[in-house]
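1. Structure of the sequence below:
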Amino acid sequence: MDRTFTAGLLFIAFGLGFSLVYALPFLRSFRTRRWPCVTGRIYQARVKASYNVTERERHYKPDIRYEYQVAGKTYRSHRLGIYARSGAGYVFATDAMERYPEGSKVNVYYDPADPADAVLIQGPEYQALVGALIPWVFVGLGVFILSQR
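-> All right, here's what the predicted structure looks like:
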């Protein structure tokens, strides 16, 4: 087996492996469109900051916590969407705080099979699509490399 063939196979394997990792949350985010909706309440909204020593920069993420009731039972969650951004920028984090201010009422979409699993952002998110498509670039590269043999 020559190096070109090995490289092509590695690109394809890498792309297919990561496409599964990223595609599953993307596909799951479509299911949230069918989840029932209840009214919930934001009980905490703040920006969490952390410092990445390696990158020498500060990362920010929204910490939005909400509670809701399903069939008389109260649940609490902090998940914005299926493919929630972590380590996002300050603008994204503060925008989320403005969109979901403490004490406000919100639509909460919950999984009927597991009401503890809930989101505020229903449906697929842009970054989920990007995450699901990027691995296919590696598959394409692998196929291209193999076709050049």
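
2. going forward, measure contacts between C-alpha atoms and count neighbours the same way
-> OK.

3. So which bits of whichever strand in the chain runs longest are buried?
-> Scanning the chain for the strand with the most residues, using DSSP state E, yields strand 37-52. Within strand 37-52, the residues scored as buried using 16 or more other Cα atoms under 10 Å are C37, G40, R41, I42, Y43, Q44, A45, R46, V47, A49.

4. Could you give the separation of that strand from the chain centroid?
-> 15 Å (Cα atoms, centre = their mean, to the nearest Å).

5. Which other helices and strands does it contact?
-> Taking 3 or more Cα pairs under 8 Å, 6 or more residues apart in numbering; DSSP states H and E as the contact definition, the neighbouring helices and strands of strand 37-52 are strand 57-70, helix 90-99, strand 105-111.

6. Now show me the structure for the sequence below, then we'll compare the two:
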Amino acid sequence: MPINIIIGLPFILLGILFLFLAKRNAKRAEESLAWLSTRGVITSSMLASFDSDDSPTTYQPKVEYEYTVANQSYTGKRIAFGIAGSSSEAAARKVVLQYAIGSAVEVFYNPAKPSDAVLERSAATSNKVFWIMGGVFIVAGLLTLLI
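-> Purely as a prediction, here's the structure:
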């Protein structure tokens, strides 16, 4: 098998995966606009950081909340659809401060599956990165196939 195919196809497949994830997150965010809401309370809110030798530190707000639907208690961890990570510690810390422990929040939940909940009916900021990376990987893969 030619080397350009061996290299190009994985790039294209990875690009398709990124685009699939971005599309799924956007679709879930759109669907959540029809979800019901209830009051909840933040039970945990902290900033996590992930270090890697070959990339900058990533900061991710980790938030947990409790809410009740039809006298059933639930715990949620999703802020928005997708990964809520950032290379900016200040941006991630701002989210953590927005969801301080003990604060009341509006929780949006799927009426068909109340355990499926979110605090923000939108795709996470990482979703933009998924769209961009998907396009970049597909273009890189196609260029590799043409060489």
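
7. Could you dump the helices and strands packed on strand 37-52 of structure 1 into a markdown table and include mean neighbour count and distance to L20 of structure 1?
-> Converted to a markdown table, those look like this (neighbours: other Cα atoms under 10 Å; distance: least, Cα to Cα, whole Å):
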| stretch | mean neighbour count | distance to L20 of structure 1 |
| --- | --- | --- |
| strand 57-70 | 19 | 26 |
| helix 90-99 | 16 | 27 |
| strand 105-111 | 20 | 22 |
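
8. export the ones you listed to JSON lines and tack on distance to Q122 of structure 1?
-> As requested, those are arranged in JSON lines below (distance: least, Cα to Cα, whole Å):
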{"stretch": "strand 57-70", "distance to Q122 of structure 1": "15"}
{"stretch": "helix 90-99", "distance to Q122 of structure 1": "15"}
{"stretch": "strand 105-111", "distance to Q122 of structure 1": "7"}
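
9. Show me the one of those that comes nearest L120 of structure 1.
-> With Cα to Cα as the criterion, L120 of structure 1 lies closest to strand 105-111 of those, at 5.1 Å.

10. mean offset of the closest one relative to structure 2 (after superposition)
-> On superposition with structure 2, the average gap between strand 105-111 of structure 1 and its aligned counterparts reaches 0.9 Å (mean Cα distance after the TM-score superposition for structure 1).

11. what's the angle from that strand to strand 57-70?
-> Between strand 105-111 of structure 1 and strand 57-70, the angle comes out at 80 degrees (axes from the mean of the first three to the mean of the last three Cα atoms, to 10 degrees).

12. who's in contact with the helix or strand that comes right after strand 105-111 of structure 1?
-> Downstream of strand 105-111 of structure 1, the first helix or strand assigned by DSSP states H and E is strand 114-119. Contacts with strand 114-119 of structure 1, where a contact means Cα atoms under 8 Å, 6 or more residues apart in numbering, come from V70, Y75, R76, S77, R79, L80, G81, I82, V108, Y109, Y110, D111.

13. Longest helix in structure 1, by number of residues?
-> Ranked by number of residues, the top helix in structure 1 under DSSP state H is helix 3-31.

14. Tell me the helices and strands packed up against it.
-> Using 3+ Cα pairs under 8 Å, 6+ apart as the contact criterion, the elements in contact with helix 3-31 of structure 1 are helix 126-147.

15. Can you pull out the residues in contact with the helix it packs on?
-> Counting by Cα under 8 Å, 6+ apart, the neighbours of helix 126-147 of structure 1 from elsewhere in the structure are 4-5, 7-16, 18-19, 22-23, 25-26, 83.
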